[in-house]
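J.: below is the structure, and that's it, no one-letter string:
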């Protein structure tokens, strides 16, 4: 039960990231690149402060940072730039689809192949997500945006897998954010991103980085070793549904039948993949 509650809390934190990102960018308070940089900076500052208060050490110079910080940078860069040309719903669908495929594949290569129930559950949940997120009208997939979101999905999958062997979740996450900061900033600058941030944009990005990203990712690194790669992948399909549901609640909107149908498939698929069948 404790693992279930912690995992649910983490998924809610990930969903809050999506909401904060959408609020900042859709309102014009921030550009995607600026939001990403402030997000990583805030996460690094908050996590470093927590490690210092605990009297711990941040292993910045460590071979784990190659995968940990490198994959975090891939995710941040790909995610930020892709949404400049890609529909938000379609982008999320590509992102989480790639995460599933990558984590399932890595798990299989590492000797933890997904079961038929897990594959079936992931398929049902991903189908439900497609019902929720598929854009209305004519769908135009911008190749560069789709490619960047694919890179982001691979980056997040590798980041999640790297957490399974991180000896100290808090200090490891802090080190990843610190190393990822200059990499992300320089890459976004070279890609020609413009810095357009208002005070509200700074505030939303700082909240996302310091709380829902920094603390959320540290908690994810603590929980993910207790989950199989397949389960860790499938439960993340709940994030877009949680984000959309939170938006409905906060904006007092009436949920559509499409949302309810898709959410039912997502939750049912996750349950099929995660819950163990009792024998006897």
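T.: That came in fine, so what should we check first? Everything quoted here is computed from the prediction, not taken from an experiment.
J.: for the rest of this, base every contact and every neighbour count on C-alpha atoms.
T.: Fine.
J.: please, which helix or strand holds the residue nearest to the spatial centre of the chain?
T.: The centroid of the chain falls nearest to residue 14 when counting by Cα atoms, centre = their mean (5.8 Å). Per DSSP states H and E, residue 14 falls inside helix 2-26.
J.: okay, pairing it with this:
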């Protein structure tokens, strides 16, 4: 694949990741759809698009994946939607991204990886930024919603780590999305009396599932083999900032001083970890 195509696919994938936050937040504040319905429609739409993609690409299109990964994906999706009822787009994206990266870094430490002093400082800064964002104050997001988004980030981190086992990433993702559909339907049945379907909200969910999730993941996994691991980790630093700018432009959300400082601590700390790791590998 040419460098231009890799750049375009990567850029579109990052925009899609930020778009997930914008679409979910817009649906929950501008329409009457509830988080459970949004999640169910999103997962079903993503499963359908990914199934169509693998159907076009291969003759044997049963998909791959497994139930444990599907469960992690489902936990991420429902926690993501419920938390965005009370979180701003920027705060939610920052907490999600920070939790994903922090959980994956923590897993590496648990597996025996060793950090340099700079990497350790970066990890401490990132964790301090997450804690600082949730400390009580006038501009602090609700703690319960914030913790729920952190749970979504940890679940996505688990899903990402499990996805490193190999296989066709698009088929694996399709198989996992397809497995989330019965989980979403069971949850919808449990909360049947509280479901609120809204045509505009459903369209937001369809766009989130089909476009920014299904196609977004497909683009990302297509470009990923052509990116260095450190590059892939570093470029994702832009996602919360893109989501924040989109929220200011399209949802008229403020960007508080607390959020700015937390962004510097979280994104700067993670950048210090990933870039220091890259430099260490380049010198060996």
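T.: Ah, there it is. Source: prediction; values computed, not measured.
J.: report the TM-score for the pair.
T.: Here the TM-score for the pair of chains, by TM-score structural alignment, normalised by the length of structure 1, is 0.76; 274 aligned residues with a Cα RMSD of 3.8 Å.
J.: so who does residue 123 of structure 1 touch?
T.: Residue 123 of structure 1 makes contacts with residue 269, as judged by Cα atoms under 8 Å, 6 or more residues apart in numbering.
J.: residue 59 of structure 1 now?
T.: For residue 59 of structure 1, the contact set (Cα under 8 Å, 6+ apart) comprises 171-172, 175.
J.: which of these fall within helices?
T.: When DSSP state H is applied, the contacts of residue 59 of structure 1 are split such that 171-172, 175 fall in helices.
J.: top of those residues by neighbour count?
T.: residue 172 (26 neighbours; other Cα atoms under 10 Å).
J.: tell me how far whatever residue of structure 2 lines up with it lies from residue 183 of structure 2.
T.: Aligned counterpart of residue 172 of structure 1 in structure 2: residue 172 (TM-score structural alignment). Here residue 172 of structure 2 is placed at a distance of 17 Å from residue 183 of structure 2 (Cα to Cα, to the nearest Å).
J.: could you give the number of residues near residue 242 of structure 1?
T.: For residue 242 of structure 1, the neighbour count with other Cα under 10 Å is 20.
J.: is it true that it lies in a helix?
T.: Yes. Residue 242 of structure 1: assigned to a helix according to DSSP: H, G, I helix; E, B strand; the rest coil.
J.: what's it in contact with, if anything?
T.: Taking Cα under 8 Å, 6+ apart as the test, what residue 242 of structure 1 contacts is 11-12, 15.
J.: can you check residue 176 of structure 2 too?
T.: Residue 176 of structure 2 makes contact with 64-67, 69-70, 73 under the criterion Cα under 8 Å, 6+ apart.
J.: still on that earlier bit, could the contacts of residue 59 of structure 1 go into TSV alongside distance to residue 109 of structure 1?
T.: Putting the contacts of residue 59 of structure 1 into TSV (distance: Cα to Cα, whole Å) gives the following:
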residue	distance to residue 109 of structure 1
171	28
172	24
175	27
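J.: looking at those residues, spot the one nearest residue 117 of structure 1.
T.: Among these, residue 172 lies closest to residue 117 of structure 1 (Cα to Cα), at 32.8 Å.
J.: I'd say the closest one and residue 56 touch.
T.: No. If you go by Cα atoms under 8 Å, residue 172 of structure 1 and residue 56 don't touch, sitting 10.8 Å apart.
J.: how many other residues sit next to residue 143 of structure 1?
T.: Residues contacting residue 143 of structure 1 under the criterion other Cα under 10 Å number 12.
J.: what does stretch 126-139 of structure 1 rub up against?
T.: Under Cα under 8 Å, 6+ apart, the answer for stretch 126-139 of structure 1 is 87, 89-90, 92-93, 97, 237, 240-241, 258-259, 261-266.
J.: again, only using 10 Å
T.: 87-94, 96-97, 100, 120-125, 234, 237-241, 244, 256-270 (Cα atoms under 10 Å, 6 or more residues apart in numbering).
J.: how about residue 51 of structure 2: what's its closest non-neighbour residue?
T.: Nearest non-adjacent residue to residue 51 of structure 2, counting by Cα to Cα, 6 or more residues apart in numbering: residue 174, 5.9 Å away.
J.: could you pull up the residues touching that neighbour?
T.: Each residue near residue 174 of structure 2 by Cα under 10 Å, 6+ apart is listed here: 46-54, 61-65, 70, 168, 180, 214, 217-218.
J.: could you rerun that using 8 Å?
T.: Applying Cα under 8 Å, 6+ apart, the residues contacting residue 174 of structure 2 are 47, 50-51, 54, 63-65.
J.: same thing with residue 44 of structure 2?
T.: Taking Cα under 8 Å, 6+ apart as the contact definition, residue 44 of structure 2 lies against 177-178, 180-181, 209.
J.: now with 10 Å, please.
T.: Residues near residue 44 of structure 2 by Cα under 10 Å, 6+ apart: 177-182, 184-185, 205-206, 209-210.
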